[in-house]
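**Q** Quick one, structure for this:
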Amino acid sequence: MKRIAPITKNEYIEEAHFEDLTHDGNGVTKVDGFPIFVPDALPGETGRVKVVKVGKGFGFGRLVERHSDSPFRQEPPCPIYSECGGCQIQHMTYEGQLQVKEKNVRDVLERIGKLRDLPVNPVLGMEEPWRYRNKAQVPVGLQDGRLVAGFYQKRSHEIIDMDHCIIQYEKNDEVIQKVKDLCADLGIQPYNEQSHKGVLRHIMTRTAFTTGEVMVVIVTRTKALPHKEELIKGLTQSISGLKSIVHNVNGKRTNVIMGDDTRVLWGEEVIHDSIGDVKFAISARSFYQVNPEQTKVLYDQALAYADLQGEETVIDAYCGIGTISLFLAQKAKKVYGVEIVPQAIEDARKNAALNGMDNVEFEAGPAEVVIPAWYEKGIKADVLVVDPPRKGCDEALLNTILSMKPKKVVYVSCNPATLARDLKILEAGGYRTKEVQPVDMFPQTMHCEAVARIEWEGDPHVSDD
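**A** Sure thing, here's the model as predicted:
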């Protein structure tokens, strides 16, 4: 039976009570159980709301007047926070952010995973939750005849021009500004999304926190980069620590930032960074965590849950460039890493060599194909680690885990909803989730990572839903 919304567009909720936050930071109020999502409202607050949109299962509102404030409300320190779509919860104190993230992880594990008595620890946060991102990538456009670069405005593709971002490492701000100014001075034309004309689409920079090495990536629509030599000269003379200038070509009509054609214009193909005692070579296309301080916290937690004694065989599914694999290899007898992206596997092998680790092997291919093939060769994991993308584990991989029955599974998740879904499947197959540790990798946003410790008990669990 079709549900009829208890409220209509343009109607007012005179005394809305906000009880939660959505994944994109909107406050949640309900009318007869029907949720209305309202920007700039925090849990525990009340206010007057105008309903601006009503859908089948939820609506959207605008906060007309706030009647009470959350104890966690603060003035956002960023001057363009109200316009920019880069952060969602700067108007909330960091203490409040950690509390709401813990609640969200706990709630989703209960609602989707049916894991009601599961220990969920307080979120591991940062001492200084600003200036943590080692990578910046900003779109470029033309406004009022001048080149601009910044993040997109909320719910639009309108660029908010900026000269600094307080969640980016200061060096990235400096580099972006110098690239922007130089391209403007040289008359390099910004890309126009509507007409699919122009040259400069994105500016990307990476700064290695431990070495200070800097990479600049210039993404263009065209294969030719105008004023290439002047650009290289200007960048090398003005940016300290610069080790690499890379040109990427993306000629497609797409929201994807980088294209397939990548070439080094100047310097080296990689920059180098470390997480703990493990060194990494990072290319323009490498997936490398953007918050190195919290990455160590996350990987230390995964290592603690694996509880390696030096005699174990470990399989790392979704291994990327080998970041977790090499952390595990410090304690394991042998680590096997698998990743579907061949370039990532090449990087992983180089990183193993860079660290002198010969107890780790990498193979390119789908985890759900490669791991059973290893199993047939007699390679059986004592501990299996998964760090999947936001969509979670492939169903075939979950079935592979249930067939192989490793004693321990350590699940590193960037999406609590798919973590909960996958844990429910593993629990039904005989595993027990012992503990979950959330880790805040992205302060000022609603994103939260989590690590789950899972052990084989052989007693299939049937949920009561």
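**Q** going forward, measure contacts and count neighbours with C-alpha atoms only.
**A** Will do.
**Q** What lies in contact with stretch 14-22?
**A** The contact list for stretch 14-22, computed with CA atoms under 8 Å, 6 or more residues apart in numbering, reads 27-30, 37, 41-49, 100.
**Q** let's see 7 Å
**A** With CA atoms under 7 Å, 6 or more residues apart in numbering as the test, stretch 14-22 has contacts from Gly27, Val28, Thr29, Ala41, Leu42, Pro43, Gly44, Glu45, Thr46, Gly47, Arg48, Val49.
**Q** how about the second one, what does it touch?
**A** It stands for Val28. Neighbouring residues of Val28 by CA under 7 Å, 6+ apart: Phe18, Glu19, Asp20, Leu21, Thr22, Pro35, Ile36, Phe37, Val38.
**Q** what ranges do the helices span in the chain?
**A** Applying DSSP state H to the chain gives helices spanning 94-111, 170-186, 228-238, 292-306, 323-329, 342-354, 367-376, 395-404, 416-428.
**Q** Export those helices as JSON lines, with columns for distance to Arg73.
**A** As requested, those are arranged in JSON lines below (distance: least, CA to CA, whole Å):
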{"stretch": "helix 94-111", "distance to Arg73": "8"}
{"stretch": "helix 170-186", "distance to Arg73": "26"}
{"stretch": "helix 228-238", "distance to Arg73": "40"}
{"stretch": "helix 292-306", "distance to Arg73": "25"}
{"stretch": "helix 323-329", "distance to Arg73": "36"}
{"stretch": "helix 342-354", "distance to Arg73": "42"}
{"stretch": "helix 367-376", "distance to Arg73": "44"}
{"stretch": "helix 395-404", "distance to Arg73": "41"}
{"stretch": "helix 416-428", "distance to Arg73": "25"}
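**Q** Let's compare: structure for the following, please.
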Amino acid sequence: MITLKIGQKITLNIQRMGINGEGIASYHGRLIFVPYALPTEEVLVEITENARNFSRAKLLKVNKRSKDRVEPKDKVYHELSSSHISHLAYPAQLEFKRDLVRQALEKYRPAGWKSYELRPTIGMDNPSHYRNKLTYQVRRLNSGAVIAGLYKENSHHLVNLEHCIVQEELSQQIINRVCQLIEKYNLPVDDERKLRGIRTVMIRRSQKTGEVQMIFVSSANITLDGQIWPQLRDEPTKKQRASFVKMDNILSDLTEEFQDIVTIAVNHHPKKSSEIYGDRTQTLFNEKERITEGVLDYDFELSPRAFYQLNPTQANVLYAEAAAALSPHKTDRVIDAYCGVGTIGFAVAKKVKSVHGMDTTPEAIQDAKHNAKRLGLKNCHYETGRAEVIIPNWYKSGHKATALLVDPPRTGLDAELLETIAKFPPEKMVYVSCNVSTLAKDLIVLANLYKVEYIQSIDMFPDTARAEAVVKLTRKKARK
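**A** All right, here's what the predicted structure looks like:
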């Protein structure tokens, strides 16, 4: 195999796209990954990394363009990550996302994978400004200016996002104003060397009602109306007081300027950690404890830290597909694993005998119980905890599911939960996936128990190399 040197420039013909959206070429038998390159293109690249079996390269020039290449609508956002694919025309993005499922299946090869029905990806009519939630890091520059945005991939360089093509527009206006107000009132801001102030701001807006909720994440104590939070045991020192974040003026200005804001909370996160939130959250402004959101034909409420899909338009598509794949029957006893605030289970609750759900986030379970009561659903039961622990306990107590809904995080199903499913497999199952690689890996176990009827890919995140999928599974008949 040929040896390539770092910095060496070569010309390549791109053959296909990989799972992270990069172009892939073969050069004298060696695979080379080129971010932002597209199939059929001839490109000039510079080698940046050599691994044992492949190399990575930087795109320098496109000598021959793909017919599917377009100019990114937002170059700043596009360049944040090598997995952003807004240089690819949207119809081609949808086909690529179906191919992502195929690539994952080919890698892990669950039983019968070649015969699975892979349905065309369901996209958006308007794939812009679709994110209903932003979580931006906040930093103060040496000039004194305050910026908010996201870190560039594999770096500690914070990119200022004042106009983001994927972000809901009012949320973007609010975060821009937050930066101005932090400057105006000279509030302390966190940095990576010294934990001393506001570090992150979360803003979520309901597509249904327009209501907005916010969380300021601070490494320092905050004060409001003279009250210190979190409370200190002893009288604060002069040095401590100097680092307090005084929230009175910024809260007053934000709630006066943006009438849609109904909740502002603060989360105390004093540790150096990649986790977004610390353990303690307190509401500072509470016109409404929760915002109201809607999906399909029902409404539900969300507390600030509860999870909900970031693309509410496509959430309607996702939940409708999940409900259809379940084929609900009035005698079904459904278990909704990783239930969040209960949204997917609510889509079928009126058509089945019962829905039992669990989630590890206590706030989400509180919201699920609250929402079930609001909707008049007396057949819904929710518990806080891990699915792999709670489901066996339910089975031991006599509650056995006829149908199972799973919507796991990107890491896929827990090994213990897979063992539980293998031991007590319901007659039908729907797997909602946000990571096609872990889906394909989990199907190694599930495809021995279930027939994969079809996989429906859904574009929840246009311009990124991420695909969601809904999988319909039916129990295989036991051999005699």
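**Q** what TM-score comes out when they're superposed?
**A** Remark: TM-score between the superposed chains equals 0.94 [TM-score structural alignment, normalised by the length of the first structure]; 454 aligned residues with a CA RMSD of 1.7 Å.
**Q** one step back: which of the contacts of Val28 of the first structure has the largest number of neighbours?
**A** For the contacts of Val28 of the first structure, the largest neighbour count, defined by other CA atoms under 10 Å, is 27 neighbours, found at Ile36.
**Q** Map it across to the second structure for me.
**A** Residue pairing (TM-score structural alignment): Ile36 of the first structure is matched to Ile32 of the second structure.
**Q** which residues does Ala401 of the second structure contact?
**A** Applying CA under 7 Å, 6+ apart to Ala401 of the second structure gives the contacts Arg333, Val334, Ile335, Pro426.
**Q** Counterpart of it over in the first structure?
**A** With TM-score structural alignment as the criterion, Ala401 of the second structure lines up with Ala381 in the first structure.
**Q** can you check Gly210 of the second structure too?
**A** Using TM-score structural alignment, the equivalent of Gly210 of the second structure in the first structure is Gly212.
**Q** what about its match, neighbour count?
**A** So Gly212 of the first structure, with other CA under 10 Å, has 16 neighbours.
**Q** How many residues are close by the residue nearest to it when sequence neighbours are not counted?
**A** Nearest non-adjacent residue to Gly212 of the first structure, counting by CA to CA, 6 or more residues apart in numbering: Gly241, 6.1 Å away. Neighbour count of Gly241 of the first structure, defined by other CA under 10 Å: 15.
**Q** can you tell me which residues contact whichever residue in the second structure pairs up with Gly241 of the first structure?
**A** Aligning on TM-score structural alignment places Gly241 of the first structure opposite Asp260 in the second structure. When the contact criterion is CA under 7 Å, 6+ apart, the partners of Asp260 of the second structure are Gly210, Glu211, Val212.
**Q** separation between Asp260 of the second structure and Lys288 of the second structure?
**A** Shown here: Asp260 of the second structure relative to Lys288 of the second structure, a distance of 11 Å by CA to CA, to the nearest Å.
**Q** residues in contact with Lys5 of the second structure?
**A** Neighbouring residues of Lys5 of the second structure by CA under 7 Å, 6+ apart: Ile47.
**Q** What's it aligned with over in the first structure?
**A** Using TM-score structural alignment, Lys5 of the second structure sits opposite Thr8 in the first structure.
**Q** before we move on, what about Asp74 of the second structure?
**A** Aligned counterpart of Asp74 of the second structure in the first structure: Cys78 (TM-score structural alignment).
**Q** Spatially, what comes nearest to its match if we skip its sequence neighbours?
**A** Nearest in space to Cys78 of the first structure, with sequence neighbours left out and distances taken as CA to CA, 6+ apart, is Ile166 at 6.9 Å.
**Q** That neighbour: neighbouring residues, count only.
**A** Using other CA under 10 Å, Ile166 of the first structure has 15 neighbouring residues.
**Q** Against which helices or strands is the longest strand belonging to the second structure packed?
**A** Longest strand in the second structure, counting residues (DSSP state E): strand 54-64. On a contact count with 3 or more CA pairs under 7 Å, 6 or more residues apart in numbering; DSSP states H and E, strand 54-64 of the second structure meets strand 30-34, strand 42-50.
**Q** measure Lys228 of the first structure to Lys243 of the first structure for me?
**A** Distance of Lys228 of the first structure to Lys243 of the first structure, computed by CA to CA: 17 Å.
**Q** neighbour-wise, which of these two wins?
**A** Neighbours were counted for Lys228 of the first structure and for Lys243 using other CA under 10 Å; Lys243 has more, 20 against 14.
**Q** ok, the more buried one - contacts?
**A** Contacts of Lys243 of the first structure by CA under 7 Å, 6+ apart are Glu213, Val214, Met215, Gly267, Glu268, Ile271.
**Q** And for Lys135 of the first structure, nearest residue in space, chain neighbours not counted?
**A** Arg206 (4.4 Å).
**Q** Any chance you could list what contacts the host helix or strand of Ile228 of the second structure?
**A** Following DSSP states H and E, one finds Ile228 of the second structure within strand 227-229. Applying CA under 7 Å, 6+ apart, the external contacts of strand 227-229 of the second structure come out as Asn221, Ile222, Thr223.
**Q** picking that back up, kindly reformat the contacts of stretch 14-22 of the first structure as JSON lines and extend each row with distance to Pro460 of the first structure.
**A** Listed next are these as JSON lines, based on distance: CA to CA, whole Å:
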{"residue": "Gly27", "distance to Pro460 of the first structure": "38"}
{"residue": "Val28", "distance to Pro460 of the first structure": "36"}
{"residue": "Thr29", "distance to Pro460 of the first structure": "38"}
{"residue": "Ala41", "distance to Pro460 of the first structure": "42"}
{"residue": "Leu42", "distance to Pro460 of the first structure": "40"}
{"residue": "Pro43", "distance to Pro460 of the first structure": "38"}
{"residue": "Gly44", "distance to Pro460 of the first structure": "40"}
{"residue": "Glu45", "distance to Pro460 of the first structure": "43"}
{"residue": "Thr46", "distance to Pro460 of the first structure": "45"}
{"residue": "Gly47", "distance to Pro460 of the first structure": "47"}
{"residue": "Arg48", "distance to Pro460 of the first structure": "49"}
{"residue": "Val49", "distance to Pro460 of the first structure": "47"}
